[in-house]
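Would you be able to build a 3D model of this:
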Amino acid sequence: MTDEDASTLLRRMFDAAIAAADPAKVLAGFLPEKPTGRCIVVGGGKSAASMAQAVEAAWPDVDLSGVVVTRYGHAVPTDRIKVLEASHPVPDDAALSATREIMEAAASAGPEDLVLALISGGGSALLSLPRPPLTLEDLVAVNKAFLSSGLSISEMNKVRRRLSQVKGGGLARVAAPARLVTLAISDVPGDDPEAIASGPTVPDPTAHADLSYLMDKLRPALPDAAARMLRAPSPDAEDFTPDYRLIATPQASLEAAADIAQGAGVTPVLLGDALEGEARELGTAMAGIAKAVARHGKPAPAPAVLISGGETTVSVGDQKPGRGGRNTEFLLSLALALNGHPRIFALAGDTDGIDGTEDAAGAAIGPDILQLASAQGLDARATLDAHDSFTLFDKTGALIRTGPTLTNVNDFRAILIRE
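The predicted model follows:
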């Protein structure tokens, strides 16, 4: 296998992972029976518009209406379902306006109607309606605090649900007494419905919990009103049984990529769809596993590819970070730990096409990446410490730019060890 063959195979695997979560290909098989009344479509997330488009294609003869919100630049043409755009990862006025319109649409449903909720990653920011007396500015402060807090995604979602009127089952409450069916694309470890977009159509499992233990990681940016809410139970705590259908998951995408590898004669080793922790630490750990494959043929003999998903964290502390997301940070840490190993190649990217806030999905590296960086006058170790991985991969031509993929099953990582 040549260097070019290795790089091409990794990209084919990434493309297959994205295709496995394409709403146009998978959504129709999860739709419920057609309603006797209207179908009101609501929802939010990076995939909300493409999901709405897929519903329209599957149900041309149903009385469809409704509204969904997606990230700026992620809208697609629809005929009967209104598509709005708003900011991500920090909510803006457009997110609040869109969420109010979505809640009003759901509330308009009658007993004979079907409310179809389309939920995907990114919905935590896009579906934003602060619980009084919180303001949009308060939500923005909390979201910005998340970015440097070191909180896990699960912990962030606990906070989001407590501070919101729409999350933690809020959308389900206003849709009653209509039948509510949720179609969701998972972007979270474990595919927990209460974590995907912070669970707007499922009960909040932490509604009665004291969340004050999370406050220290969010100070001093945490507004006083938000701090009081984290100490007190949610006023809307209630239990119900949702009709919740996962149409795409990280595991299914990893398995689609594994099929591509196997077809090329490379043994896939699936390490899990829910890996978390600091991106740079995971990079070091994964380099150790890859070197064990190269040296000892364990856990599989080369040629083999280590495949994993999940969502890591980049903690920047008080320093002003450079440019980069968790996937490029992971890759740069991996490259440093591999130190130019001649048989190891890797790719890491966000399946939504945007790693962090940059315009790339991620990057792909080969054994020469550190040499290429040095030739550009870049110190890879210093670049990692400055959280400026995007700049290094941009200058070395290693970035992967897909544009918005209109789906999102979280991060995809593949490390190929050739013979």
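
CA atoms for contacts and neighbours, from now on please.
Will do.

how near is the spatially closest residue to M286 that is not a sequence neighbour to R280?
Using C-alpha to C-alpha, 6 or more residues apart in numbering and skipping the chain neighbours, the partner closest in space to M286 is L334 (7.0 Å). Shown here: L334 relative to R280, a distance of 7 Å by C-alpha to C-alpha, to the nearest Å.

Same question for T135.
T135 is 35 Å from R280, where distance means C-alpha to C-alpha.

same check, this time on K298
According to C-alpha to C-alpha, K298 and R280 sit 23 Å apart.

So which of the two has more stuff around it?
R280 (27 against 14; other C-alpha atoms under 10 Å).

Tell me who's in contact with the more buried one.
314, 329-334 (C-alpha atoms under 8 Å, 6 or more residues apart in numbering).

Following up with a second sequence; could you model it the same way so I can compare the two?
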Amino acid sequence: MTGDKEILRGLFDAALAAALPDGRFAGRLPPPPRGRTIVLGAGKGAARMAQAFEAAWEYPCEGLVVTRYGHGAATRSIEVVEASHPVPDAAGERAAARILALAAGAGADDLVICLISGGASALLALPAHGITLETKRRINKALLKSGAAIDEMNAVRKAMSAIKGGRLLAAAQPARCITYLISDVPGDEPAIIGSGPTIPDATPVEAALSILARHRIEVEPALATAIRANTLPQVLPGEIHMLATPKMALDAAAAHARSLGFTPLILGDAIEGIATEVATVMAGIAQSAARHGAPVARPAVLLSGGETTVMVKGHGRGGRNAEFLLALALRLDGLAGVSAIACDTDGIDGSQDNAGAWIGQDILAQARSRGLDARAFLDNNDAYSFFAALDRLVVTGPTLTNVNDFRAILIR
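The predicted model follows:
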């Protein structure tokens, strides 16, 4: 019989395959323009998206996309540059300025193709007038540490940006602009994905200041003035196509589970909350299924996506998926027949080299035999070190896509 580790990894691999842009442009491409085809993009999946677009587009094209360091892919005519994520750097600022300039140079006969995936917010680091990149870095770091939700972080990024929140679309007009998206946000809201560079955002700038105040992040008067001055000009909406979403990935994993004889139950593709609290809820559902056959009878697999957050209290090497999984293991407390995997679909959980980790019913016993205190590791936000010591990390390298977190709880 196939082991739990192999089954869990197979479910994750099925989800990843469904999240890639390869072959997904078919039937979604416009006719060629009279002028140029300019391809612009940003995100962890931007290079792979550019590669897939070139494979599907039968006409000349040019352009530039920016992706995270190590997430590049070979392209023919679309330039790929790399920059820092999640904390912006000068390379991202330069790339964003070039992308904005390319959009501004488009004419009425040109076609502008925008390829946006998760991570675009940090990679398009072009501050609005009166705001420095160092200020954006400081605010971004503070938001990450505060446990702010992804939609809150994106609202602040838009308010501080010269390119996000529809400002790239505004620069590209009067050219026809078509945006292709890979969603990494709960609900697949286009305006939130990558902070919506081509999606006009009517959110009042005061909302960003309220978010910063709510998370007790200091805003000096000059920054507040610059945010209030960064208004969006009137623009016509562009065209939008969704290439991959968290639900598509979960559906693919569910189909794979059925092929193995397991009954899949998708709990949701937009689950948010503190990682340890989400783990408590998931553990309760798994315990009910294992003991009572409800809400699903074994053999089964509970699937979910979304994006949890971590309240940083310790100094360990965490990652929200590893933190979720360690909290889940403690809650399950060795429940027979239950194993689980939790990974970020971009291949990087937090800032470490792993996508996530996996557990079996023996994980806590194994830890005790090695003298490892699971609770102490969790309290120190050091789930990475815990799973590394037990050889339970899942390492994929950059996947060149991103549809957020993937979680599967197997119940035999």
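
coming back round to it: which ones are touching the aligned residue in the second structure for the residue nearest to M286 of the first structure?
Using TM-score structural alignment, the equivalent of L334 of the first structure in the second structure is L328. Shown in contact with L328 of the second structure (C-alpha under 8 Å, 6+ apart): 276, 279-280, 282-283.

What range does the longest strand along the second structure cover in the first structure?
What stands out as the longest strand in the second structure, according to DSSP state E, is strand 263-274. Alignment of strand 263-274 of the second structure against the first structure: residues 267-278, by TM-score structural alignment.

coming back round to it: and the longest strand of the second structure, what's buried?
263-266, 268-274 (16 or more other C-alpha atoms under 10 Å).

Check stretch 335-345 of the first structure too.
Going by neighbour count (16+ other C-alpha under 10 Å), the buried part of stretch 335-345 of the first structure is 335-338, 340-341, 343-345.

Which of these fall within helices?
335-338 (DSSP state H).

and which of those residues is nearest to T182 of the first structure?
Nearest to T182 of the first structure among these: A335, at 40.8 Å, using C-alpha to C-alpha.

list the contacts for that closest one?
Per C-alpha under 8 Å, 6+ apart, neighbours of A335 of the first structure: 287, 365, 369-370.

Repeat that for I192 of the second structure.
Taking C-alpha under 8 Å, 6+ apart as the contact definition, I192 of the second structure lies against 151, 154-155, 185.

what residue of the first structure matches up with it?
Matched to the first structure by TM-score structural alignment, I192 of the second structure sits across from A195.

A49 of the first structure - that's part of a helix, no?
Yes - according to DSSP: H, G, I helix; E, B strand; the rest coil, A49 of the first structure belongs to a helix.

Help me confirm that it comes into contact with G73.
No - if you go by C-alpha atoms under 8 Å, A49 of the first structure and G73 don't touch, sitting 10.5 Å apart.

Among these two, which residue is more densely surrounded?
Shown here are A49 of the first structure and G73; by other C-alpha under 10 Å, A49 has more neighbours (31 against 13).

how about that one, what does it touch?
Shown in contact with A49 of the first structure (C-alpha under 8 Å, 6+ apart): 68-70, 74-76, 83, 406.

Next: P200 of the first structure.
With contacts defined as C-alpha under 8 Å, 6+ apart, P200 of the first structure is in contact with 166-172, 194.

got it, and G325 of the first structure?
G325 of the first structure neighbours (C-alpha under 8 Å, 6+ apart): 314, 355-358, 362, 389-390.

mind redoing it with 10 Å?
G325 of the first structure makes contact with 279, 312-314, 349-350, 354-358, 360-362, 387-390 under the criterion C-alpha atoms under 10 Å, 6 or more residues apart in numbering.
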